[in-house]
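*Asks:* Below are the sequence and a predicted model for it; my questions follow.
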Amino acid sequence: MLLPRRLLRPRLAFLNLHFCRLLLGFGLLYGLAVNWARARSWRDPTSAFFAEDKAYEPAYSVQRGEQANAFLEHANNNTLPLHFQTKVSAHPTICVGITSVARRGANYLQGAVGSVLEGLTAAERGDLYLIVLIAHSNPAEHPAYVEPWLHTLADKVLLYDPDRVDVEHIRELETPEAKSFAREKGLLDYIYLLRACESVNTSYTVMLEDDVIALDGWYHRTKNALSLAEQQTIEEGVDKWLYLRLFYTEQFLGWNSEEWPAYLLFSLLAALGVVAIATAIRHCRPATTAYLPNEIIALLAFVMTPLLIILFFAAGRITMLSIPAGVHEMPKFGCCSQGLVFPQSRIGDLVSWYESKRAGYVDMLTEIYADENNEIRWALTPSVLQHVGSKSSKTNTPGDHKHRLTVSETIWNFMFEENDMEQLRREHKQQAEAEI
């Protein structure tokens, strides 16, 4: 018995040409897109293409560290420009406080101080009051304390004043047996330095950890960001904000599991949108009906579109939805305490809060305070600081998901390493000329 011709050659025969061409073309384009994502997203820790073995390699921070070291050599040899010898002006607007604890096998303080100061103009240096706290009951235990550059460059080398702190208690916290060393002494040091900056009566206080590198031009970028923060705070109808963040790591800014309903909704809308657009085209232009049968529309909406959505998420949030340059709110996931700027008016509130807690990590306590009081927290993008410390004063335990790195080493701003030394120098020069 012969079967009808229409059964021998079903409608799907149409797909032999158009279906295969569409699949082939999409496959080629999709392969190119995957290669683009791999080349573009290897520094993005939120991406499936993140290359851990390369992404943590320092680039610009090494160059900036060399500039900082060369600057310190000039300080030791007394060959600095005059404005670094006269130091601060009579009316600075920013106090920069750095707390430093000696770490066995590492000395980060010179990189922090050198990079904060190197390249500053006379006006910028005069606008800045630098305090370095040597956080030891016996300051000679810190290798930098006996080095000439520290006393040459800092406006004040802060030591423990027996009239202000319980030095005997500090000694107890310095012992190996003091398990709460980081949580209690670290907070005590932070409070002590905040108060020292508060007494200078500057408009803002920049609190830095000693294992950071500041990029060339960090100061004018921070000043501009502070102006924007003040302006945006007023525009939001409030009269105060808590801090401006100068450093954050992108690894906590990825696709958040608690937002999966929104991701699912937009993905469904994208697929339905493809169906709607294809159907509308077929309806408005009947000539396209032969090219847009239901099978093709289903392929576009429920195979190709999901594959593109998967690639979108795999490429990483930092790559696909990058944070624009400037000042923006960062109420969540803003790790860590490497560089925070506080308005003078907020220091008293924070000190009282820290003292009420007695012990704890500064970054966590600050976020708890901000959450409980509905405080605005600003962040500067791109980051003007890099965390370079591999030996933390808190912990050096290996990370759960980065077995070859310590927890401290994973605190890293990946975009910082893309900075161009010459471009930053030109930007800094242009900014200085514009202010003359």
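*Replies:* Perfect, I can see it now. Numbering: from 1, shown residues only.
*Asks:* okay, CA-based contacts and neighbour counts for the rest of this
*Replies:* Will do.
*Asks:* ok, Phe71 to Phe49 distance?
*Replies:* For Phe71, the distance to Phe49 under the criterion C-alpha to C-alpha, to the nearest Å works out to 38 Å.
*Asks:* Show me which of the two is the more surrounded one.
*Replies:* Set Phe71 next to Phe49 and count neighbours by other C-alpha atoms under 10 Å: Phe71 wins out with 23 against 20.
*Asks:* Report how many residues lie close to Met421.
*Replies:* A count of neighbours around Met421, defined by other C-alpha under 10 Å, yields 14.
*Asks:* swap in Ala106?
*Replies:* Burial measure for Ala106: 12 neighbouring residues, criterion other C-alpha under 10 Å.
*Asks:* Name the SS class of the nearest residue to it once chain neighbours are set aside, please.
*Replies:* If you skip the residues right next to it in sequence, Ala106 has Lys391 as its closest partner in space, 7.1 Å away by C-alpha to C-alpha, 6 or more residues apart in numbering. Lys391 falls in the coil class when you classify it by DSSP: H, G, I helix; E, B strand; the rest coil.
*Asks:* Which helix or strand contains His74?
*Replies:* Assigning secondary structure by DSSP states H and E places His74 in helix 60-76.
*Asks:* Distance from the next helix or strand along the chain from that helix to the middle of the chain?
*Replies:* Under the assignment DSSP H and E, the closest C-terminal helix or strand after helix 60-76 is helix 82-86. With C-alpha atoms, centre = their mean, to the nearest Å as the basis, the distance from the averaged C-alpha position of helix 82-86 to the chain average is 32 Å.
*Asks:* cool, stretch 73-85 as well?
*Replies:* The gap between the average C-alpha position of stretch 73-85 and the chain average comes to 32 Å, counting by C-alpha atoms, centre = their mean.
*Asks:* second one coming, line it up with the first:
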Amino acid sequence: MRLMRWRSSFCHNCPSTFSRGQIKFLVSYLVIYMFAILYCRWHFYRDPGSFFFDPEEGYRPLYSLKRVEQARSFIRLASNGSIPAPVPHLGDSDDGHDDAEAADVEKTMCIGMATVKRPFRQYVDVSLGSLLADLTPDERANVSVNLLFAHTDPKIHPFFKAPWVPVVVDNVLTYENVGYKLPSVRRLERERRTEEKRLFDYRFLLKSCYELTDAQWIAILDDDVLAQEGWYGRTMQALGKIQSQKKNGNSGRDWLYLRLFYTENFMGWNKEDWRGYLFWSLVAVSVPALGGLFLRRKIPSLQNTLSNPLLAAVSLVCVPAAIILYFLAGRISVQPMRYGVHPTDQFTCCPQGLVFPREIVPRLIHGLGQTVPQTRAVDSAIEEWADGEGLERWALVPSAVQHIGRETYRKETGDPREKFELGGANGLWNFRFELHERGTRG
């Protein structure tokens, strides 16, 4: 009885049905909602975390195909002798046993890359071509490229004697020409301990860049990546920004790497954050209801406009529908990362392209060799060690390199990616990379 008296005094003249104006409002909302769905279908098809994701269009290599041709043109010029070769080349002597005294000096960045013979297509030529094709003479002089033919018998690699290799690579590395004992590596090959060997090669490349150059930055990239035009300038700018933040005292922690590649497949709505999603959803539902009740009580003339049926429809139907569409649209569509550098200590994947500051490399080499299981995947080992050391990690947004290899990954029958020359490597694909020429700065 008391509740009835309270309701009566609180909303004495509230109608129990919708008025014509309220019906028009709800119909207008429905029309706008339908247009919002169409907008999501037209614009969010490249978000793998979106309900509106279209695999065929999402994996379409809008920029990569053109960039591959530019890289191949550069390699053809190198093969024809139209590009001067850098010096020195470790392992170019007649006996194949140059020592490390020919270290490159005054370098800004050392790029380490291990390449293996793939079952079908090789990508290392495209990878190196895309990295070097657009560098200015000064930028090229500041970069040292160390290429490891990661076989105990490097001659089995189809590009080991390719004419372009000594033209584009500063140091051609094999296990033998740097004095590594081959029996242990042969055992890894023979027993097909792939992850352990990849970890071994990763440490090998870190050590080669650290010992053969004085480069401030050491980048380790896979041999199936594609660098976008201007990648070097963007990377150096990002590294400078991180260093500036450190000098200004914005963060007291050491940092491990700048990530040049990431995939949006792991950047959707994280189940670990469900409490936050639920809280803000409840806030969104409550605000119009409580706000309407407050205004109706303060302004009696709004009693008919803000009736109970309307507030119920807005709070229990309209707002939840908008929340559902928000989540269906996908996180990177509605909450895209801004252009620049971002901390990425969680929910990142894959070691296709990482740039390390020189001072952290000795610790990382030791950590990968001593503090993590040797059977772990490289990226898992790095992330586990970084978590244990409390190191920050950063990512360059959008990605500066794309992952284009796929032969080493399982193919799926009927996968739309198979329609394109570049197949997205079974999901390890940066969708925003393909919009490079559209000038999207997110």
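*Replies:* Good, I have the coordinates. Computed from a predicted model, the values in this text were never measured in an experiment.
*Asks:* State the TM-score obtained for the two superposed chains.
*Replies:* These two chains, once laid on top of each other, score a TM-score of 0.87 by TM-score structural alignment, normalised by the length of structure 1; 407 aligned residues with a C-alpha RMSD of 2.6 Å.
*Asks:* my read: the residue nearest to Ala106 of structure 1 touches Asn107, true?
*Replies:* No - Lys391 of structure 1 sits out of contact with Asn107 when judged by C-alpha atoms under 8 Å, with a separation of 9.5 Å.
*Asks:* need the contact list for the aligned residue in structure 2 for the residue nearest to Ala106 of structure 1.
*Replies:* In structure 2, the residue paired with Lys391 of structure 1 is Glu407, using TM-score structural alignment. By C-alpha atoms under 8 Å, 6 or more residues apart in numbering, Glu407 of structure 2 lies in contact with 118-121, 425.
*Asks:* next one: Ala278 of structure 1
*Replies:* Contacts of Ala278 of structure 1 were listed using C-alpha under 8 Å, 6+ apart, and they are 292, 297.
*Asks:* distance of the aligned residue in structure 1 for Ser281 of structure 2 from Thr205 of structure 1?
*Replies:* Aligned against structure 1 by TM-score structural alignment, Ser281 of structure 2 finds its counterpart in Ser267. Per C-alpha to C-alpha, Ser267 of structure 1 is found 44 Å from Thr205 of structure 1.
*Asks:* So those two - more neighbours on which side?
*Replies:* Thr205 (27 against 16).
*Asks:* Give me the next element, helix or strand, following the helix or strand containing the more buried one.
*Replies:* In this structure, Thr205 of structure 1 sits in strand 204-209 according to DSSP H and E. Tracing the chain C-terminally past strand 204-209 of structure 1 and defining elements by DSSP H and E, one meets strand 212-214 next.
*Asks:* Now do the strands in the stretch 151-300 of structure 2.
*Replies:* 171-173, 217-221, 225-227, 255-259 (DSSP state E, counting those that start in this stretch).
*Asks:* Alignment lookup: Tyr33 of structure 2 to structure 1.
*Replies:* Using TM-score structural alignment as the criterion, the counterpart of Tyr33 of structure 2 in structure 1 is Tyr30.
*Asks:* what about that match, distance to Thr305 of structure 1?
*Replies:* From Tyr30 of structure 1 to Thr305 of structure 1 the distance is 11 Å (C-alpha to C-alpha).
*Asks:* More neighbours: which of those two?
*Replies:* Taking Tyr30 of structure 1 and Thr305 together and counting by other C-alpha under 10 Å, Thr305 has the greater number of neighbours (19 against 16).
*Asks:* Not counting sequence-adjacent ones, nearest residue to the more buried one?
*Replies:* Across the structure, with C-alpha to C-alpha, 6+ apart as the measure, the residue nearest Thr305 of structure 1 apart from its sequence neighbours is Ala271 (6.2 Å).
*Asks:* Return the residues in contact with Ala150 of structure 2.
*Replies:* With contact taken as C-alpha under 8 Å, 6+ apart, Ala150 of structure 2 is in contact with 114-116, 174-175, 201.
*Asks:* cool, and Arg317 of structure 1?
*Replies:* Contact criterion C-alpha under 8 Å, 6+ apart gives 46-47, 253-255 as the residues in contact with Arg317 of structure 1.
*Asks:* re the thing from before, write a ChimeraX command that selects only the buried members of the contacts of Glu407 of structure 2.
*Replies:* In ChimeraX, a selection of the buried entries from the contacts of Glu407 of structure 2 looks like this (16 or more other C-alpha atoms under 10 Å):
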select :425
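*Asks:* need the contacts of Glu407 of structure 2 in TSV with distance to Val87 of structure 2, can you?
*Replies:* Output for those, formatted as TSV (distance: C-alpha to C-alpha, whole Å):
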residue	distance to Val87 of structure 2
Arg118	28
Pro119	32
Phe120	31
Arg121	29
Ala425	34
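*Asks:* On the three-state scheme, the equivalent of Trp394 of structure 2 over in structure 1 is what?
*Replies:* In structure 1, the position corresponding to Trp394 of structure 2 is occupied by Trp378, as judged by TM-score structural alignment. The assignment at Trp378 of structure 1 comes out as strand when based on three-state DSSP.
*Asks:* residues near Trp378 of structure 1, how many?
*Replies:* One way to gauge burial is a neighbour count; for Trp378 of structure 1, by other C-alpha under 10 Å, it gives 28.
*Asks:* mind listing what it touches?
*Replies:* Residues in contact with Trp378 of structure 1, defined by C-alpha under 8 Å, 6+ apart, are 229, 241, 243-245, 327-331.
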